[in-house]
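> Predicted model, plus sequence, below.
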Amino acid sequence: MAASSERSPPPFPASEDTEAAASVPADGDSDEGEDIFVSNVRPLAFPPIYRVSHCPHTGSCLSRSAEHALLYPRPCCYATDLLRAGHSHFLPNRPLCSHHVSALTDVLPLQLEEDEAKDSFDVDVSVTSPEKIGQSELLNYLPSDTSLAMFKSKTFFVRRRFSDFLGLYEKLSVKQSLHGCVIPPPPEKSVVGMTKVKVGMDDPSSVEFVERRRGALERYLQRVVSHPTLLQDPDVREFLEREELPRAVNTQALSGAGFLKMINKASDAVNKMTIKMNESDTWFEDKFQEVESEEQQLRKLHVVVDSLVNHRKELCMNTAVFAKSMAMLGNSEDNTALSRALSQLAEVEDKMEQLHQEKAANDFFVLGELLSDYIRLLGAVRGCFDQRIRVWQRWQEAQSTLQKKREAEAKLLWANKPDKLQQAKDEITEWESRVTQYERDFDRIGMTVRKEVLRFEKEKVKDFKSHIIKYLESMLQSEQRVIKFWEAFLPEAKAVA
C-alpha cells in the first residue's frame, strides 16, 4: 500500500453528489407551541471547474505530494490566481514552485470578499409576532415581496410552525454537514416555555419567551439564506416558497429520535477518545483549539450576562417599590414644597424603573442572545471538524481493509489456489477504488471546512461589531435620559424651603 505522501488522487468530478435527506415518517409528533415564517432569495451561479497542468514559473506539471500540499501547498502565483478566480476545485499533479510563498495565505479571505461582492443575495427574511391557534400552536404569518424569477409570484404569504424550522435543520444536517458545511442551529425546543404560553399569553415570562424565540428563529433563517451553499439547497427554497409543508416529525423535545441523537453523540465522543487522528496540517489543530477555547469563554460570559439581566430586573422591582413608597410619603407630608418635591421624586423613580426595564431587555436581547447564538454556532463549527475526522477514519479503515485483501491475495498465491484468486483481485480493485474515493472525500471536506471556518470568523466579527455598537449607543442614550431626569428634578429639590 502506498504511503499517503505518495498518493495522487484523480481529479474531482465536475459536480458534487447532493443526496436528498431521508424522508421523514408520517407519524404525528406533537407540534406544541410552533411558530411560522418566510423570505426573498437570490440564487448563486457557481464557476465552472478548470484544470491547469503547468506552472508558468517552473514549466512543470502541478501536483501535490502530500495531503497538506494538496489542500494548501506553498503557493505559486498561478495557483493563487486560480483560487482568486474562485476555482478552488483546481488540484495540481506535481509539487508547486515556491514563488510568492506568502501569497496563498490571504487567498481564501480575498476569495470570500470577492464572492460576497459578486453575489447579490436579495434576501429579506423576517418573522412576525406569532398568533396562537387553539391550545398549542403558534403560527407566524410572513408576507414577502420579491422580483426574482425563481419564485412563482412576486408577493406571497407562508405560515411556518416551530417544528418546520427544526425539520429544515434536520434535512440540512443530513445532507450538507456531511460535506463540512456549518449548519446554523435553530433554538432548542422549550417544554417549560411552551407550558407558560399555554397557561396564558399575558404572563410577562411567556411574552418574553415568545419574543425570544421569534427573534432566534428570524436570525436562524437569515443565517441559512445568507449561506451561498445552503441557499441553493432545494429544501431551503421549498421552505421559503411553498405555502404548506408536510408536518415535521421527530422534533419533540423528548422523543425517541432525541434519545438516539444523544446516544450517537456519546458514541462519537468515545471514538474521539479512542482513535487519535495523526493531523498533518497544524491549521486544523490550532483552529479546533481556538473554537473550543472560545466556546468556553462565551459560556462563562453568557452566565455573567444572565446574572446582569437578573440584577437589573431585581433593581427594577425595587425601584418600583421605592417610587410607590415615596409617592405615599409625599401625600402624607404637610409642607407643600416638600410634598411637591417628594411627589416629583416619585415620578423620577417611576421613569427610572422604566429605564431599568429597557436596560434589562437590552442586555438580554442584544448581548445575551448574541452570545447564545454563537455558543450554538461554535458547536456547529466543532461538528465540521468532527465530520472531517469521521471521513478520515473511514479512509483509514478502507486502507486497512485493502491491506488485508492484499495479504489474503498473497496467501492464495502462496497456497496456489487459482479458483479464488480472481475473486480476491476483484475485491482488491473494489477497495482500491474506495480508498481513492474516501481519500478524495477527505481532501474535499478539508478544503470545505477551511473555507467555512474563515467565513464563520468573518461573519462573527461583523455580528459582534454591530451588536456591541448597538449596545453602547443604547447605553449612552439611557445615561443621557438619566441626566435629563435628574436635571429636571434638581430645581424642585432646591425650591424646598
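Sure thing, it's come through.
> hey, let's count contacts and neighbours off CA atoms from now on
Fine.
> who does the longest strand along the chain touch, helix- and strand-wise?
For the chain, the strand with the greatest residue count under DSSP state E is strand 137-145. Contacts defined by 3 or more Cα pairs under 8 Å, 6 or more residues apart in numbering; DSSP states H and E place strand 137-145 against strand 131-133, strand 155-160.
> now, of those, which is deepest in the fold?
Comparing the helices and strands packed on strand 137-145 by mean neighbour count (mean count of other Cα atoms under 10 Å), strand 155-160 comes out on top with a mean of 19.
> Now do the buried residues in whichever strand or helix holds Glu208.
Using DSSP states H and E, Glu208 falls within helix 204-225. Buried residues in helix 204-225, defined by neighbour count with 16 or more other Cα atoms under 10 Å: 206, 209-211, 213-225.
> Can you list the residue ranges for helices in the stretch 51-200 of the chain?
In order along the chain, the stretch 51-200 of the chain carries the following helices (DSSP state H, counting those that start in this stretch): 67-71, 77-84, 107-118, 162-175, 191-199.
> And here is the other one:
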Amino acid sequence: MLSSKSELSVSQEPSPASERAPETSLDRPRSPSHHQAFSAPEHLDEPRWHSAWEANGHTSTLTTPSFAAAAATGVDDDDDDDDTPIGQTAKFRSRSAERAGSMQVRTSPSAMTMTTAPVTRSDGSIPPLFVISVDDPQKVGDPIRQFIMYTVHTRTSSPLYSKSSFSVLRRYSDFLWLYETLSLNNPGVIVPPVPEKHTFGRFDAQFVQQRRLALEKCIQKIANHPVLAKDSDLKFFLESDTFALDVKHKKAESTHERGGLMASIGQTLTGPRFHETDEWFDKQRAYLDGLESQLRGLVKSIDIVAKQRAELSAATKEFAATVSELSTSELGPQLKRSLAALADVEHVVAEAQNTQSQQDIITLMSTADEYSRLIGSVRMAFNSRVRTYANCQNADAEVRRARQMHDRAKAQGRLPTDRVGHTAERRALDAKHEFDQCSRLIKSEVARFEQERVEDFKTALQAFLDGMISRQRELIAAWENYQQLLLNRVLTSGQQGQEHGSLATTPA
C-alpha cells in the first residue's frame, strides 16, 4: 500500500527538509520524501517560511559568484568530452558571470515541490533547509569539444555556509565527480546517482532538458540527506568559485591516497574472500536484482508508449492541416464551417497527445529510470561493507603477526615490546566497529530507500493520472462542443427547409 504524504510548491516557499535514518521500516515515522518532482502542490503560509528561514539570520536575496579569480587561473580546456571536469577560460567565465548576474532564479518542474512538515531532531533543533535549482543549460566550448554548462542556484539555512544564497556554474562531469567522491567519503550511505552518460544526442534539446531535471533532483536529494548534507565536498561543489581548478588538485590527491572509485572496487574484488554471515543482505541482493529488471522493463515500455504518442500527435496534426485546407475549398458555407471546426478539434487532440507523451517521460519514466540507477548506488553501499570487512580481516592478520612476533621474541629470551601488539589490537577493534556500524547504516539506508521509492512512485502516478484525466476531460469537452455545433446546424437547416417547403405549398 502506498503511503500518503503532503507537498508544497517551491514557488511559494520551501519548508525544512526531513532528516531521518531509522533502523527499520517499522520504526520509521511516515514523513514526506525529501524531494518530489511531480505532484499537485499545496501552499504554505509565508510567515511560516520566514520564521524557518530567518531563524538563523538568513536573507532571501540571491547573489551570484564572482568568477574573476577562477578566470585568472588560465586552466587549459583539454578535455574532449564530459568524462572529466575542465577549466574555463577567462572569456567564458566573464560571459557566464554577466549572464548569471542578470538572471532570476527559475524554479523548474523537478523542483516544484518540497516537503511540508517541519521535522525536528531529537535535540529539538530544525535541520538545515536547502532549495537547489539547476537552470540555464548553455552549450560552450569549441565545435570539437563542446559541452553543456548549467547554473546551480542554492538557498540554504545551514550554518556551514557563509552565504544564504549563491550560484555557480557546473557541467555534467562535475556532478559525476561529486557522486563518486560522496560514495567514497561515506561508506554505507546510498548516494543519489547522476543520470547516465550518453555519447550521442547529448545536445538534443529534449535530452538536455531531461538531464537538467535529473541533475536537479539528484543534487536536491543529496542536500536533503542527513549525512551527505554535512559533507565538505558537497559544500565545495555548491559554493566554490574556482571549482575547475581546485577539483583537479582534489582528484590528484584522492587518486594518490585512495586510488579513486575504480581502485576501491578493485580492492573489493581482489581482497580477502568475503563470506556473508547476515541473511538479510542476501535477501536484499536477490530482491534488488528482480526490482532492477522490472524497473528497466518499465522504462523501456514507457519509452515505447511515449514515442507512439508522439507519432500519433504528428499524424493527427497532419490530418488537422489537411482538413483545414479542405475547409477553404469551394464547398457550401455550412460544410466549410463544419470542417474548420473539425480541424480545430483535431489540433486539440494532437496537442493533448504531444503533452501526454512528454508527461509520460517526465513522470513515470524518469522516476523508474532514477530508481533503476539508484539500485546501482545501493549495490555500491553493499560493496563498501565488503571493503570494511576486508579492512577488518587485514587488521586481524596484523594482530596475528604481532602475536607471533611477540611469542618468537619471548622464546628467544628477548624482552618483547607490547606497543606494537596493543596498536594492532586497537586497529582491529576499530575496524570491527566500523564494519558493524556500516552494516547498521546500510540497513537504515535501505529502509529509507524503500520509503522514498514508495512515496516517489505514488507522487509520479498521481501526477500521471491527474494529467491524463485533465487532458481527457479537455478532449471530451472539445468533441461535445463540436457535436453540439453540428446538431445546431442540422436543426437550423431543418427549420429553414420547413420554412421553404411551407412557402412553396402556400396558394397564391
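Received the coordinates, thanks. Every value quoted in this text rests on a predicted model; they were computed, and no experiment measured them.
> about what we covered before: any chance of the helices of the stretch 51-200 of the first structure in CSV, plus mean neighbour count?
Rendered in CSV, the data for these read as follows (neighbours: other Cα atoms under 10 Å):
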stretch, mean neighbour count
helix 67-71, 20
helix 77-84, 20
helix 107-118, 15
helix 162-175, 21
helix 191-199, 16
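> right, and the ones you listed - which one's nearest Thr436 of the first structure?
helix 67-71 (13.1 Å; Cα to Cα).
> from memory Tyr471 of the first structure sits against Asn362, does it?
Yes: using Cα atoms under 8 Å, Tyr471 of the first structure is in contact with Asn362, at 7.0 Å.
> Counterpart of Val386 of the second structure over in the first structure?
Following TM-score structural alignment, the counterpart assigned to Val386 of the second structure within the first structure is Ile389.
> which ones are touching its match?
Ile389 of the first structure is in contact with Met277, counting by Cα atoms under 8 Å, 6 or more residues apart in numbering.
> quick one: what helix or strand has it in it?
helix 369-415.
> Same question for Asp79 of the second structure.
Using DSSP H and E, Asp79 of the second structure falls outside every helix and strand.
> any idea how far it lies from Ala477 of the second structure?
54 Å (Cα to Cα, to the nearest Å).
> same question, Glu180 of the second structure
51 Å.
> What of Ala341 of the second structure?
Going from Ala341 of the second structure to Ala477 of the second structure by Cα to Cα gives 13 Å.
> Would you map the strands across the stretch 401-508 of the second structure?
With strands called from DSSP state E, counting those that start in this stretch, the stretch 401-508 of the second structure shows none.
> To what extent is the equivalent of Lys451 of the first structure over in the second structure buried, counted in neighbours?
Using TM-score structural alignment, the equivalent of Lys451 of the first structure in the second structure is Ser444. Number of residues near Ser444 of the second structure (other Cα atoms under 10 Å) recorded here: 21.
> cool, Glu452 of the second structure as well?
For Glu452 of the second structure, the number of neighbouring residues by other Cα under 10 Å comes to 20.
> can you check the one 10 residues further on too?
As a burial measure, the neighbour count of Gln462 of the second structure was computed by other Cα under 10 Å and equals 17.
> Map it across to the first structure for me.
So Gln462 of the second structure corresponds to Ile469, using TM-score structural alignment.
> again with Asp79 of the second structure
Match for Asp79 of the second structure (TM-score structural alignment): Ser30.
> now that match: how far from Ser293 of the first structure?
37 Å.
> Comparing the two, which residue is more hemmed in?
For Ser30 of the first structure and Ser293, the more surrounded residue by other Cα under 10 Å is Ser30, and the numbers stand at 17 against 11.
> How much space separates that one from Asp164 of the first structure?
Per Cα to Cα, Ser30 of the first structure is found 12 Å from Asp164 of the first structure.
> Looking at Ala341 and Ala477 of the second structure, which has the bigger crowd around it?
Ala341 (21 against 13).
> residue contacts, the aligned partner of the more buried one in the first structure?
In the first structure, the residue equivalent to Ala341 of the second structure is Gln344, according to TM-score structural alignment. When contacts are counted by Cα under 8 Å, 6+ apart, Gln344 of the first structure is found next to 489, 492.
> does Gln344 of the first structure sit in a helix or strand, and which one?
Here Gln344 of the first structure is assigned to helix 336-362, by DSSP H and E.
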